[in-house]
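A.B. asks: Build me a model from this:
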Amino acid sequence: MGISRRTLLWAVGVGTAAAACSKPTLQQQPSSAPPSTRPAAVPLDWEGLRVRVAALSQPGSSDFDVARRSYNTLFDRGNPAAVATVQTPEQVQACLEVARNSSLPIAARSGGHSYAGYSVPDTGLVVDLRGMNKVELQGNTATIGAGARLFDVYPALAKSGRCIPAGSCPSVGIGGLTLGGGVGVLSRKYGLTCDKLISAQVVTADGVLRTVSAEVDPDLFWALRGGGGGNFGIVTSFTFATDPAPDLVVFQLTFPAGSAPAVIGAWQGWVAQAPADLWSNCVISAGAPPGVRVGGSFAGSQSALSPLLDALVKAAGTKPTNRFASRRGYLDAMRYFGGCMNRSCAPDAQPREAFVASSRILRRPLSDPGKLADLLVGRVDMDILLDSLGAAVAAVKPADTAFPHRDALATVQVFQKATADGHDSAARAIAEVRDGISALGARGGYVNYIEAAMPDWGVMYYDTNLSRLHDIARRYDPDRIFTFAQSIHRA
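C.D. replies: The predicted model follows:
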């Protein structure tokens, strides 16, 4: 039986044949805002595109229902005009040429984990990057295809004793994760995923394949580190600095019913003072009363972790009903957090599910944590997950990358299991809890948990970096090729 994302979060405490075509045009100098050069729309030439990409699936094709799927089954009703499987930057350019010339919506997909389903646009062209999943390590530098998913990346790097800080779900794409920032179990030790980015190859709206870095097209490079997926072009590969892959002590503490207010309060102060080697989250689960669990990882010895956990228990004033800690090698630890210790971690083997979610940013401890737990009283199949930030994340200034929440204590994810028939009621429940969290003083939002109904979403996701992101989007995409409901162009 597959393990649902909600069950996984509760259990472990963790909180998308090539034909020849022209070579890509390379531009290595920063460009100023060009005038519009978009031609008048021309009729779609699907057959012409078909011979320029690895595969093209359309409605009526035997493989279309599978080709259009994303991770969230709620979006299975999505109806793109076509799904193009690509394996080279030239094939990405071919897709963009068709979309640009025909005024066709276009979106790239790697893991397909967009919380709002934006990687499968209705009547648009999906550029499926998953064939571009090669991972190459040269020295301590890794070049990773934009279609790679986390369990393409982790084993490939771990065999050389290296890693990048990233997420936990095996089928999450490295592309969307990096472009939104990239929070994970090593964030406090090594930073966000985007903090390790050295350069990226990206096809921009004009069809040019650019290699961007801090030296070349630096504004675009800045925007790709936290500015959100789908906003500035289609990235075809990322080059990262890697870090030594540490052994980790994974841990989880389950606390008794009724203790959520005390545990949340204790956790906030505890994690704020924790060493950078410790990452943790606090999961509050719907119930009467709500349940609470603390989990995480420690890049050190089990004997060094034990007094840290003792301090949390003392601050909470209640003993856990279950306390577990186990030292594991890096890759085994990532299997643990991915919920695949006893099954395949292969990205395509992961179960899909239906859910609705939102987020807030906890910048400082809540003065009345009991009110956070109260938001889940009487609800069903809903969790609130507090994922710790700080340490290495806070060592980078908010304006140094597009990810603005550098001084925050934690991200807050609200996660509701849903069904196709119950989508609207689940969305209403999520909005109620999200707004309840706002009333407690937590604002902002994490763009990788993007919610279609998020109020004032541009400011919530990008804060003071929004104006600069607007300028960059206008410069590199004056014709608004990369536009969707919550694109930078519409913020």
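A.B. asks: only C-alpha atoms for contact and neighbour calcs from this point on.
C.D. replies: Fine.
A.B. asks: Hmm, residue 402 and residue 222 touching each other?
C.D. replies: Yes. In this structure, residue 222 sits in contact with residue 402. The criterion is C-alpha atoms under 8 Å, and the distance is 6.1 Å.
A.B. asks: Looking at the two now, which is surrounded by more residues?
C.D. replies: Per other C-alpha atoms under 10 Å, whichever of residue 222 and residue 402 has more neighbours is residue 402, with 28 against 22.
A.B. asks: structure for this one too, so we can compare:
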Amino acid sequence: MNAERLKQLSSLLPKNSAGAAPEVLTEDSPGYLLKSQVFNTKFQFRPAAIVLVETPEQVSEIVKFANRFPTEITLRVRSGGHDHEGECSGTATLLMDFSKMNSVTVTRQDAGTEDQPIVSIGAGARFRHIKPILDSQNLGIAHGTCETVGIAGYTLGGGWGPWTRLYGMGCERLIGATLVLGNGEIVTLRPDAPADSPEAKLLWALRGGGGFSYGIVTELRFKAFKLPENLCSFNLRCMDAWPHRPALEILQCWEKAITGNDNPRLIGTNLKVVATHLPAGQEPDPQAVLDCTFNGYFAGTEQEARDMITRYFGLQPLGACVVQVHRAPANGLRAAVRSNQWHFESWDRNVPSQVQRLKRLATGSTPINPDIPLDGDGPAPHKITSRLAEASGWNDEGRKALICALQSSLVPTPDEVGGKSNNFAITQYITLGAITGPFYATYDKSQQPPSAFPYKDRLFTIQFQAWWNQYLNADGVPTASCSEIEHGVLANRPWDNRAEDWIEACRDYPIPGTGGAFISFKDSSVRTQIYFDESYAALREVKQTCSMDKHVLFRSRKTII
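C.D. replies: This next block holds a predicted model:
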């Protein structure tokens, strides 16, 4: 997109309600470099222009303009910028940034009742902004485990998170949206549209069918739920509790906690298992002791959560369980639950400062305090791939193969990446995110509107992750001195390519009882059809017949077409 085209477009963009035109950034604009950054800093893109859109009408005008020059303009959209393959941006593209469209409004309209209100959220809102507003009204929506994720990308990709066992993936509670189609038309999607209408088909596709394919979402509407009266989040580092317990046994215990119908108050959980170095010439050991962390949200008291852990893991966890308790105040107002302060990123990534804090909590040298704010997870280079455990076919053969995949010569020893002096060392691990639970156990496929998320019957997601050079905070600001950062980057450099090789090896590792892939954990080497499985053909049809995108402007590497 050249300067002349940008000038033409700028003159056409509608003003907002205050009479101001949207901000347009180019390479010589202040703030351009920060706004061009995506969460995966392995990618360094330079968009031709970044438009900070504020209204659906501005988005519509951009789409109409792109239709006039479909071979000159490549569109990209960004909500939170967390696309793991960086598909929310691109060099020489026209990037629509939705960060200013971040309103959060609670209403009693549509399908809402006093007990189940509707929350309307701008496409650029992030969970760090959404949750305090909802908490103040004692309401929740399904959310992810990272506070800087944007609502649009999270929901359209399915949306796994701490509420999945109880309320399903985030997309399941999406009941409406405002959408800009490929011809620039602005449409409102409602849950009561006739089942065979384009509007109903588009809403179905938005519920887990991936982002950007079917239109550009400017607002989403969700069924909210009331927060439970008692909530606690917990973090159990199993190696602290049981130093010699095999990872296989811990995995089996975790699975007992999530399967069956006798543990409904475990509303969400994941199990993190850290990969370890395998010396040359050695075979992986399916009975290996690995660093495992059991994370969860529990609808009950701290003691009830501890009792639940003891019941399923069989041994008293020796006081190593870190529990954050959120109690209602004396006046009974449950808004004090403050779930926005739950430890988002400790479910997944732990930068060294967080690890040390968790160790202090575990040993009792720091008192338990529900107001402890853990550091936000910041942008960093990384590579991810995924698959899912099947309800039938998953057994000890698959469990042992998974444990063996975590032992590799492609994983460095701590000393090989700078030892204790490197605060930003390479981290390689898996996270298993529970899907099975009360929601999908009673899921009714005839419900309106249905969802396109294809893996409702799987036990859990398996996410392989490799991260390095994690020295930025959630706002993209360095957390260390230049010399510390340089030391860490140089120590990692001999190994970061091998970390990505490990991800590729895990993608192809034979693990019986697994299959598919989760689009939110995007890996460009996984075929698009695998992400959408049984919904793939129908999603392609929605794209071709309902999106009005004759020039296929809504397209990136992993869109449906």
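A.B. asks: Stretch 150-170 of structure 1 corresponds to what range in structure 2?
C.D. replies: For stretch 150-170 of structure 1, the aligned range in structure 2 is residues 127-147, judged by TM-score structural alignment.
A.B. asks: List the buried residues of the matching stretch.
C.D. replies: Along stretch 127-147 of structure 2, the positions that meet the burial threshold by neighbour count (16 or more other C-alpha atoms under 10 Å) are 127-135, 138-147.
A.B. asks: So which of those belong to helices?
C.D. replies: Taking DSSP state H, the ones among the buried residues of stretch 127-147 of structure 2 that sit in helices are 127, 128, 129, 130, 131, 132, 133, 134, 135.
A.B. asks: show me what contacts the second one?
C.D. replies: Shown in contact with residue 128 of structure 2 (C-alpha atoms under 8 Å, 6 or more residues apart in numbering): 147, 148, 340.
A.B. asks: shouldn't the second one be in contact with residue 79?
C.D. replies: Just to be clear, that refers to residue 148 of structure 2. No. In terms of C-alpha under 8 Å, residue 148 of structure 2 does not count as a neighbour of residue 79; the distance is 10.1 Å.
A.B. asks: Quickly list what's touching both of those two.
C.D. replies: Overlap between the neighbourhoods of residue 148 of structure 2 and residue 79 consists of residue 126, taking contacts as C-alpha under 8 Å, 6+ apart.
A.B. asks: Compare neighbour counts for the two and give me the winner.
C.D. replies: Ranked by neighbour count (other C-alpha under 10 Å), residue 148 of structure 2 and residue 79 place residue 79 first, with 27 against 24.
A.B. asks: Ignoring the adjacent residues along the chain, who's closest to the more buried one?
C.D. replies: residue 124 (4.5 Å; C-alpha to C-alpha, 6 or more residues apart in numbering).
A.B. asks: part of a helix, is that neighbour?
C.D. replies: No. Applying DSSP: H, G, I helix; E, B strand; the rest coil, one finds residue 124 of structure 2 to be coil, outside a helix.
A.B. asks: got the residue ranges for the strands in the stretch 51-200 of structure 2?
C.D. replies: Listed in chain order, the strands found in the stretch 51-200 of structure 2 under DSSP state E, counting those that start in this stretch are 75-78, 94-97, 104-107, 118-122, 139-140, 174-180, 186-189.
A.B. asks: Relative to residue 543 of structure 2, which of the ones you listed is closest?
C.D. replies: The stretch from the strands of the stretch 51-200 of structure 2 with the least distance to residue 543 of structure 2 (C-alpha to C-alpha) is strand 174-180; that distance is 13.2 Å.
A.B. asks: Can you tell me which helices and strands that closest one packs against?
C.D. replies: Using 3 or more C-alpha pairs under 8 Å, 6 or more residues apart in numbering; DSSP states H and E as the contact test, the elements touching strand 174-180 of structure 2 are helix 56-68, strand 186-189, helix 198-206, strand 216-223.
A.B. asks: which residues touch it?
C.D. replies: Residues lying outside strand 174-180 of structure 2 but in contact with it, judged by C-alpha under 8 Å, 6+ apart, are 56, 59-60, 155, 186-191, 203, 207, 215-223, 449.
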